[in-house]
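Novice: could you look at this predicted model? Sequence included:
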Amino acid sequence: MSDGIAGSTDSAGADVAQADTAAVTTVSSHFKMVFIAVVVITVGALAANLYIAIFVPKPTEAAKSAMDTCATIANLGFGAIVGLLGGKAV
């Protein structure tokens, strides 16, 4: 009669709720190394892009190309960071 109730009970009447246990995500040293490397490369590319944009008064085509490359690397780095964190959360 109580088949539709959300918490099943065992023969002693105690709740058999497994929602109390939290999932634990372990982070290996390999993951930390890759994550830190991606963060360093991303921040470095972003810093180089900002440096060229701020301190080069009249950028040449080469400077503009370097800025575009740094912006692309920074975008890819942010995507990799999100992907690494999302993959670890699953």
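Specialist: Here it is on my side, so go on.

Novice: drop to CA atoms for contacts and neighbour counts, all remaining ones
Specialist: Noted.

Novice: same for the host helix or strand of Ile81, what does it pack against?
Specialist: Assignment of secondary structure by DSSP states H and E places Ile81 within helix 61-89. Counting contacts by 3 or more Cα pairs under 8 Å, 6 or more residues apart in numbering; DSSP states H and E, helix 61-89 packs against helix 29-55.

Novice: same for the helix it packs on, what does it pack against?
Specialist: helix 61-89.

Novice: give the buried residues for the helix it packs on.
Specialist: 66-67, 70-74, 77-78, 80-81 (16 or more other Cα atoms under 10 Å).

Novice: okay, pairing it with this:
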Amino acid sequence: MSSEVVGTSAEAVQDVEQSQVQSRQVEATTVTPLFRLVFLAVLGITIGCLVLEVAIVVAKDNPNESTKTLLESLSTIVKMGFGAIIGLLGGKASAL
């Protein structure tokens, strides 16, 4: 009688462990061509603006008002691009 209880509880433990392993498995998400295009466009614009901003700062010792405005605009674009990248990746991760 006690061996039946031990056998049944061992099977129950094994079933629970197996269900936990199955729940931990991560499904792979597919990256569509449209997502890849949007992500790479945002990434390219962000990196391009960042490089341009750094180049202007290095080249100009004493920037005038129009250069300062341009630098502020480039900085804003970089911040928005970074936010868009995080949003795209977060949206893709939540699709899991």
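Specialist: Yep, it's here. A quick note: this is a predicted structure, and the numbers were derived from the prediction, not measured.

Novice: overlay them and tell me the TM-score.
Specialist: Here the TM-score for the pair of chains, by TM-score structural alignment, normalised by the length of the first structure, is 0.80; 80 aligned residues with a Cα RMSD of 1.9 Å.

Novice: so Met67 of the first structure sits against Tyr51, correct?
Specialist: No. Counting by Cα atoms under 8 Å, Met67 of the first structure stays clear of Tyr51, with 9.3 Å between them.

Novice: what does Ala89 of the first structure align to in the second structure?
Specialist: Using TM-score structural alignment, the partner of Ala89 of the first structure in the second structure is Ala93.

Novice: so who does that match touch?
Specialist: By Cα atoms under 8 Å, 6 or more residues apart in numbering, the contact set of Ala93 of the second structure is empty.

Novice: on that earlier part again, compared with the second structure, how much does the helix holding Ile81 of the first structure deviate?
Specialist: Superposed on the second structure, helix 61-89 of the first structure shows a mean distance of 0.2 Å to its aligned residues (mean Cα distance after the TM-score superposition for the first structure).

Novice: distance between that helix and the chain's centre?
Specialist: 13 Å (Cα atoms, centre = their mean, to the nearest Å).

Novice: repeat that for stretch 34-42 of the second structure.
Specialist: Using Cα atoms, centre = their mean, the offset of stretch 34-42 of the second structure from its chain centre is 13 Å.

Novice: got it, and stretch 31-51 of the first structure?
Specialist: 13 Å.

Novice: same question, stretch 52-66 of the first structure
Specialist: The answer for stretch 52-66 of the first structure is 30 Å, by Cα atoms, centre = their mean.
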